[in-house]
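Enquirer: prediction below, plus the sequence it came from.
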Amino acid sequence: MRIEAYNQVAQLYQTSNNKNVTQSAKTNSMGRDEVQISSAGKDYHTAKAAVAEAADIREDLVADIKARIKAGTYDVSPDDFAEKLLSQVGSI
């Protein structure tokens, strides 16, 4: 009885392996897949590349602020600071 069960399982594996071989042969003979990217996708890729190349820090503004802090002339209005802080917290 045990041998019969083994034979049945072996037959199942042989049939599924044969199906996989014939299916892979069919997909290979059908041709190649092609991908077409829309113009919007191309534009998005171009814009993303431009942003990646741009500097994260605007050195001219940072240098100006650093010089004003060092000279002691950099003044921050408490009202402006509070307004920007609240706008940041409000967007969270």
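Expert: Everything's here; your move.
Enquirer: going forward, measure contacts and count neighbours with C-alpha atoms only.
Expert: Fine.
Enquirer: may I see the buried residues of the strand or helix carrying residue 11?
Expert: For residue 11, the host element (DSSP states H and E) is helix 2-30. Residues of helix 2-30 include none that count as buried (16 or more other C-alpha atoms under 10 Å).
Enquirer: structure B:
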Amino acid sequence: MRIEAYNQVAQLYQSSNTKNTTQAAKTNGMGRDQVQISSTGKDYHVAKAAVSEAADIREDLVADIKARIKAGTYEVSTEDFADKLLSQFGQI
């Protein structure tokens, strides 16, 4: 899961706040049940929506690597690979 979509979260949060105020003005009826969602719940909903809209695959990076592989210029440092592999096994 990617948690780097801060701008998207901020945009969704602002649009969500605008919608909530207009809906509150329209539904000012008497004798109706009301539910209030905490600000933490609203923040969670906005963040979840932003993460679900964000792409899981970075297409620009994938295209660059594919082009370098096709051209035969893509090289992986064996030391870097081994370090990352060992650090992943250390987290298990």
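Expert: Looks like it came in fine. Everything numeric here is computed off the predicted structure, so don't read it as measured data.
Enquirer: returning to that earlier point: quick one: distance of the helix or strand just after the helix holding residue 11 of structure 1 to the chain centre.
Expert: Using DSSP H and E, the helix or strand that directly follows helix 2-30 of structure 1 along the chain is helix 39-53. Chain-centre distance of helix 39-53 of structure 1: 13 Å, with C-alpha atoms, centre = their mean, to the nearest Å.
Enquirer: ok, residues contacting the next helix or strand after helix 39-53 of structure 1?
Expert: Using DSSP H and E, the helix or strand that follows helix 39-53 of structure 1 in sequence is helix 59-71. With C-alpha atoms under 8 Å, 6 or more residues apart in numbering as the contact definition, helix 59-71 of structure 1 has outside contacts at residue 74.
Enquirer: can you rerun that using 10 Å?
Expert: Contact with helix 59-71 of structure 1 is made by 72-75, as judged by C-alpha atoms under 10 Å, 6 or more residues apart in numbering.
Enquirer: just stretch 30-43 of structure 1 next, same as before
Expert: 44-49.
Enquirer: sorry, back to before: buried only: go through the contacts of helix 59-71 of structure 1 for me.
Expert: Neighbour counting with 16+ other C-alpha under 10 Å marks none of the contacts of helix 59-71 of structure 1 as buried.
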